[in-house]
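*Asks:* model this:
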Amino acid sequence: MATIKVLDTELELDLLDADELEKVDAALQAVEGDAQQDPALSQADNMRKQVGAVRKAFDTIFGEGTGLRVMGEKNHLGVALTAFAQLTDAVQTQRAEFERSISSIKAKYSPNRAQRRAAAKK
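*Replies:* Below is the predicted model:
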């Protein structure tokens, strides 16, 4: 489990937990769909919709009320975009660390084919 910091708020994120990873993936995909511009709405309403989508993602991943705690009560798109960018950066960092760990373990415990052949010839 790792502590991440999003807009001065510390949150716990553990992508090695399959249930948490599933929530994160679903929440990030939902933001993509929910944050799309709706031509029927005014620019201000579209901004509110986008901020709401980011808040909802934080609530889905970290629990109800987290979006409000992280981003405050204003519907400020800049704050929402910064928070979302920091969240996605943290997710990508954890995924990269996981991949490096897996590669390291594979390299350590997977014997080299050439070494196996040499050992078989002896």
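*Asks:* C-alpha only now, for contacts and for neighbours.
*Replies:* OK.
*Asks:* How far does the helix ranked longest in the chain sit from its chain's centre?
*Replies:* Criterion DSSP state H: the longest helix present in the chain is helix 77-109. In terms of CA atoms, centre = their mean, to the nearest Å, the centre of helix 77-109 is found 7 Å from the chain centre.
*Asks:* Here is the second sequence; please produce its structure so I can put it next to the first one:
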Amino acid sequence: MIINNVELEDIDILDADIAEKYEDALSVVDNISEKVKDMGISQSIRTQCTAIFDVFNTLFGEGTDKKVFGDKSNLLICLKAFEELVIVTNSQREDVVKFANKYSPNRASRRTKK
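*Replies:* Presented below is the predicted three-dimensional model:
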């Protein structure tokens, strides 16, 4: 997968161990807006970027943040990279839902009615 023009290994969100790491990593980002609401701009940016750096390091190994973001803490770049990661993982989930829907009981009963 390509994130911020850097090639990273593909992530298999459908593997239970990877999914667990992904959930743990995202929990750090979940309440970040509450954490930063009373901070100054620069501290807020660093805090949010650090949370995103931690997500990438958790999923792809230590040092991935430096590979993807360099030494900068640019909030827009961090948010776009995080969005790219979420899009990839959501796409994998959608594939499973489509597959499961092919064989859902509702579809089977609709087919017998035709």
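*Asks:* ok, now how distant is Thr71 of structure 2 from Ala51 of structure 2?
*Replies:* Heads up, residue 71 of structure 2 is Asp, not Thr. Counting by CA to CA, to the nearest Å, the separation of Asp71 of structure 2 from Ala51 of structure 2 is 15 Å.
*Asks:* Among those two, which residue is more densely surrounded?
*Replies:* Ala51 (20 against 9; other CA atoms under 10 Å).
*Asks:* Which position in structure 1 pairs with that one?
*Replies:* Superposed on structure 1 with TM-score structural alignment, Ala51 of structure 2 falls opposite Ala53.
*Asks:* Which of the three states applies to the residue nearest to that match when sequence neighbours are not counted?
*Replies:* Closest residue to Ala53 of structure 1 apart from its sequence neighbours, by CA to CA, 6 or more residues apart in numbering: Val31 at 5.3 Å. Classification of Val31 of structure 1 by DSSP: H, G, I helix; E, B strand; the rest coil places it in helix.
*Asks:* Run a quick neighbour tally on Lys5 of structure 1.
*Replies:* Lys5 of structure 1: 15 neighbours (other CA under 10 Å).
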